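K.L.:
predicted model follows, preceded by the sequence.
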Amino acid sequence: MNDSALTPESILDAAEEVLRRYGPAKATVVDVARFLEVSHGTIYRHFPSKAALRDAVAERWLHRVSAPLAVIAEEQGSAVERLHRWFHQLMTIKRQKVLDEPELFATYSAIAQEARGVVQAHVGELVRQIAQIIESGISSNEFRVASPQAAAKAVFQATVRFHHPAHASEWSDLDIDTDFAQVWRLVLAGLVVGELSV
């Protein structure tokens, strides 16, 4: 590839392919450069370090999770229905990733564990989306909580088993949907009566 045609996006595409082929332990910036047929110095002009490149890969991967959820958070209509659909979509995205390509999911999970700041920003974004839905539910008298942000954080933490990669091995359990339905009823009850405001 011509150095002048190289973009951050094309580098990230190549990095994803290299990670798919070699895994996070063996993939290097040199491998990405070789894949693109450029010098590794060219990669460093766009990403100053291997860590910066991996952070960018993790950020793009996590954005693929958060972007469709943002659409649900911004919709109008019943907050109860939207919040339930938001979590259903989150769980569906995560399950598809782990079931369709378990090795790639493990690779991205390993990268995300190294990119702590990127993951924290991602979680913060997800909590803000939940808070946005809860705020609309307060406005429509569906929810009765004093602090949408605190309630959103509590809801996110209460459902972590169903969307955090550390629990991926549990997602194929036959009772996982029933378990979520039970947790959801408790969460919804807390939002409706205002018990998730602390």
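P.N.:
That came in fine, so what should we check first?

K.L.:
alpha carbons only for contacts and neighbour counts from here, please
P.N.:
OK.

K.L.:
H122 in helix, strand or coil?
P.N.:
Under the three-state scheme (DSSP: H, G, I helix; E, B strand; the rest coil), H122 adopts helix.

K.L.:
next up, a second structure to put side by side with the first:
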Amino acid sequence: MARTYELKRRAERQGENRQRIIDAAIELHQEVGPQATTVSDIAQRARVGRVTVYRHFPDEAALARACSGHYLGCHPAPDTEGWAAIADPEARLRTALAETYAFHRSTEAMMTKVLAGPDDHGVLADYHAHWSRAADLLAAPWGATGRRRAMLRAGIGLALAFGTWHSLVRGQGLTDEEAVEVAVRLAS
């Protein structure tokens, strides 16, 4: 019986260490960005050794996947299915942009750092795919075809982008509501 208890407690400690490593990495990614975050920094913040970090995450990609999965699980992107129920294209776009800009505001500290770096490891593939699908969903009810559809889709994709929100709100000093108005005019 004692052996089972010891194994269970060891597994709990391993799970706690793993979560502390993920939390430490997320905090550092948000503070200094993924490019400037080292395994030594993560280990120090998580109060574990470097070997423990590598035991849980054998490479940077594994750690990045765990961090992005945990972070996006705690900060889910807007649900596009609700947008599909709105028949009027402009009303759908306005609703989508309002929810998207609220999401961008809530994830600003992280996304400012993460999106500033190169996207060569693919950890953001799901994030970018979400916004690509959202742009397709928002362009569909306009009924545009050919080149007009491509341009409309591009405008909507640009309106949804974190960088657009950041430029309008932080760069131009607009409120989220004003940024939605500008983005709707530009996109449609």
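P.N.:
Thanks, I have it. As the structure is a prediction and not an experimental result, all values here were calculated from the model.

K.L.:
quick check, K97 of structure 1 in contact with F105.
P.N.:
Yes. The pair K97 of structure 1 / F105 is scored as a contact, 6.0 Å apart, by Cα atoms under 8 Å.

K.L.:
quick one, which of these two is more surrounded?
P.N.:
Neighbour totals were compared for K97 of structure 1 and F105, and F105 leads with 20 against 16 (other Cα atoms under 10 Å).

K.L.:
so the more buried one, which state does it fall into?
P.N.:
Under three-state DSSP, F105 of structure 1 comes out as helix.

K.L.:
skipping adjacent residues, who's closest to it in space?
P.N.:
In this structure, F105 of structure 1 finds its nearest non-sequential neighbour in V98, 5.4 Å apart by Cα to Cα, 6 or more residues apart in numbering.

K.L.:
element containing that neighbour?
P.N.:
Here V98 of structure 1, judged by DSSP states H and E, is contained in helix 79-100.

K.L.:
which positions within that helix qualify as buried?
P.N.:
Of the residues in helix 79-100 of structure 1, 79-80, 82-83, 86-91, 93-95, 97-98 count as buried by neighbour count, 16 or more other Cα atoms under 10 Å.

K.L.:
which strands or helices does it pack on?
P.N.:
Applying 3 or more Cα pairs under 8 Å, 6 or more residues apart in numbering; DSSP states H and E, one finds that helix 79-100 of structure 1 contacts helix 50-74, helix 102-114, helix 116-139.

K.L.:
recalculate using a threshold of 10 Å.
P.N.:
helix 50-74, helix 102-114, helix 116-139, helix 176-193 (3 or more Cα pairs under 10 Å, 6 or more residues apart in numbering; DSSP states H and E).

K.L.:
closest one to R21 of structure 1 among those?
P.N.:
Comparing those by their distance to R21 of structure 1 (Cα to Cα), the top pick is helix 102-114, with 9.3 Å.

K.L.:
can I get the helices and strands packed on helix 79-100 of structure 1 in a markdown table with distance to I43 of structure 1?
P.N.:
Written out in a markdown table, the entries for those read as follows (distance: least, Cα to Cα, whole Å):
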| stretch | distance to I43 of structure 1 |
| --- | --- |
| helix 50-74 | 9 |
| helix 102-114 | 18 |
| helix 116-139 | 20 |
| helix 176-193 | 43 |
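
K.L.:
and S66 of structure 1, what is it in contact with?
P.N.:
For S66 of structure 1, the contact set (Cα atoms under 10 Å, 6 or more residues apart in numbering) comprises R60, Q89, L90, I93, H122, V123, E125, L126, Q129.

K.L.:
again, only this time at 7 Å
P.N.:
L126 (Cα atoms under 7 Å, 6 or more residues apart in numbering).

K.L.:
what separation do you get for it and I130 of structure 1?
P.N.:
Shown here: S66 of structure 1 relative to I130 of structure 1, a distance of 11 Å by Cα to Cα, to the nearest Å.

K.L.:
got it, and E101 of structure 1?
P.N.:
28 Å.

K.L.:
now do A115 of structure 1
P.N.:
Plainly put, A115 of structure 1 is 23 Å away from I130 of structure 1 if you go by Cα to Cα.

K.L.:
having no further points to raise, I will conclude here.
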